[in-house]
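>>> sequence and predicted structure are below.
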Amino acid sequence: MRIIVVFLCQFLWLSSATAQTKQDFNGLWWTEDRSGIIELIVSEQGIEGITRWGEKPDTDRHNPDPQLRSRSLKDITFLWGFSYDAKNNRWFDGQVYDPKNGKTYSAKLELDASGNTLEMRGYIGISLFGRTATFTRVQAQKLPADLKTTSVAN
């Protein structure tokens, strides 16, 4: 009986130690190749992702709308429309815009247990047919100098 009680206490402690909320998605994230930083913002309306910094300034040259092809990629919203699954602490049924090809895909977002790694799965139709991008949380001391001076980093 004592073993069951000890096991149950450990299980409850571990469960609470890794419990996450949708607010844990907030923050700045490095792209996979660390050439850019995105910001995830959780609000009452959902979650959105905004590009905040890029190693090389670039334009949205592949956008299907010719009038948007000259806009900067900085500060554009590229993730939107997600629903939150509190039981599994993930966002699903959203959209992701890929500026590398100008296409928009279905997407879902999930955090690892540490809360420092984010996986975004972009797909067409079902998630089986897609690609996963991994983002790493930006530590304050590792912010690029030109991003430290903006209000985003504060």
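Okay, I see it.
>>> all contacts plus neighbour counts: C-alpha atoms, from now on.
Fine.
>>> secondary structure class for Leu147?
helix (DSSP: H, G, I helix; E, B strand; the rest coil).
>>> burial measure for it, as a count.
15 (other CA atoms under 10 Å).
>>> state the distance from it to Ile37.
From Leu147 across to Ile37, the span is 9 Å (CA to CA, to the nearest Å).
>>> kindly list the longest helix within this structure.
helix 2-18 (DSSP state H).
>>> please enumerate the strands of this structure.
27-30, 36-43, 46-54, 77-80, 83-85, 90-98, 103-111, 117-123, 130-137 (DSSP state E).
>>> please compare the first structure with the one that follows:
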Amino acid sequence: MKRIQLFLFSLLFLSFFAGLSADPLPVTGVWRTYSDDGKEESTVEIYEQGGKIYGKVTGLVDPNDKDGKPARCTACEGAEKDKPVLGLVIIKGLQADGDKWSGGRILDPNDGVWYKCLLKAVEGGKKLEVRGYVGFSLIGRSQYWVKK
């Protein structure tokens, strides 16, 4: 009886720690992004470079501003200031962290602000949880992107 209990305890113990060290599901590929009201806004290609994850805007539902010119990141500062949104790298430097990718940042081209970011593939890799936050990940918001 003690052997069975020891075996079950060992199995439970190992399965717990195996889950902690699990590699995250791949997040690379092309993803559709959606506004808060559920309308498709853009496509973002997420790729790996030098062991880190990056993402750039590869398509826009509304590629032009109100004047009919290509949309630009007018609210951005620094290197991104006034660059076209199409082709803009908006996710930078995420690294594998358990079952997610974190340690990088994401740019919101609408307000020009860089936020800390974490990505996690969900629903077997069909959706991507994208969380932007300031300070702690509890203080932020998530969006769900759909794999194209």
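Yep, that arrived. Note that the structure is a prediction, hence the values are computed from the model and not measured.
>>> how far off centre is the longest helix of the first structure?
What separates the centre of helix 2-18 of the first structure from the centre of its chain is 31 Å, taken as CA atoms, centre = their mean, to the nearest Å.
>>> so what's the residue count around Leu12 of the second structure?
Leu12 of the second structure has 12 nearby residues by other CA under 10 Å.
>>> Leu20 of the second structure versus that one, what's the distance?
For Leu12 of the second structure, the distance to Leu20 of the second structure - CA to CA - is 13 Å.
>>> related to what we said a few turns ago, need the residues touching each of Leu147 and Ile37 of the first structure.
Arg52, Trp53 (CA atoms under 8 Å, 6 or more residues apart in numbering).
>>> can I get the strands of the first structure in a markdown table with mean neighbour count and distance to Arg61 of the first structure?
Converted to a markdown table, those look like this (neighbours: other CA atoms under 10 Å; distance: least, CA to CA, whole Å):
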| stretch | mean neighbour count | distance to Arg61 of the first structure |
| --- | --- | --- |
| strand 27-30 | 22 | 22 |
| strand 36-43 | 19 | 17 |
| strand 46-54 | 20 | 15 |
| strand 77-80 | 19 | 15 |
| strand 83-85 | 15 | 30 |
| strand 90-98 | 19 | 11 |
| strand 103-111 | 20 | 12 |
| strand 117-123 | 20 | 21 |
| strand 130-137 | 16 | 22 |
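>>> and those strands as JSON lines, adding distance to Pro64 of the first structure?
Converted to JSON lines, the strands of the first structure look like this (distance: least, CA to CA, whole Å):
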{"stretch": "strand 27-30", "distance to Pro64 of the first structure": "26"}
{"stretch": "strand 36-43", "distance to Pro64 of the first structure": "22"}
{"stretch": "strand 46-54", "distance to Pro64 of the first structure": "19"}
{"stretch": "strand 77-80", "distance to Pro64 of the first structure": "14"}
{"stretch": "strand 83-85", "distance to Pro64 of the first structure": "26"}
{"stretch": "strand 90-98", "distance to Pro64 of the first structure": "11"}
{"stretch": "strand 103-111", "distance to Pro64 of the first structure": "8"}
{"stretch": "strand 117-123", "distance to Pro64 of the first structure": "18"}
{"stretch": "strand 130-137", "distance to Pro64 of the first structure": "21"}
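>>> what residues does the longest helix of the first structure touch?
With CA under 8 Å, 6+ apart, helix 2-18 of the first structure has contacts from Ala113, Ser114.
>>> now which residue in the first structure aligns to Cys117 of the second structure?
Under the alignment by TM-score structural alignment, Cys117 of the second structure pairs with Ala107 in the first structure.
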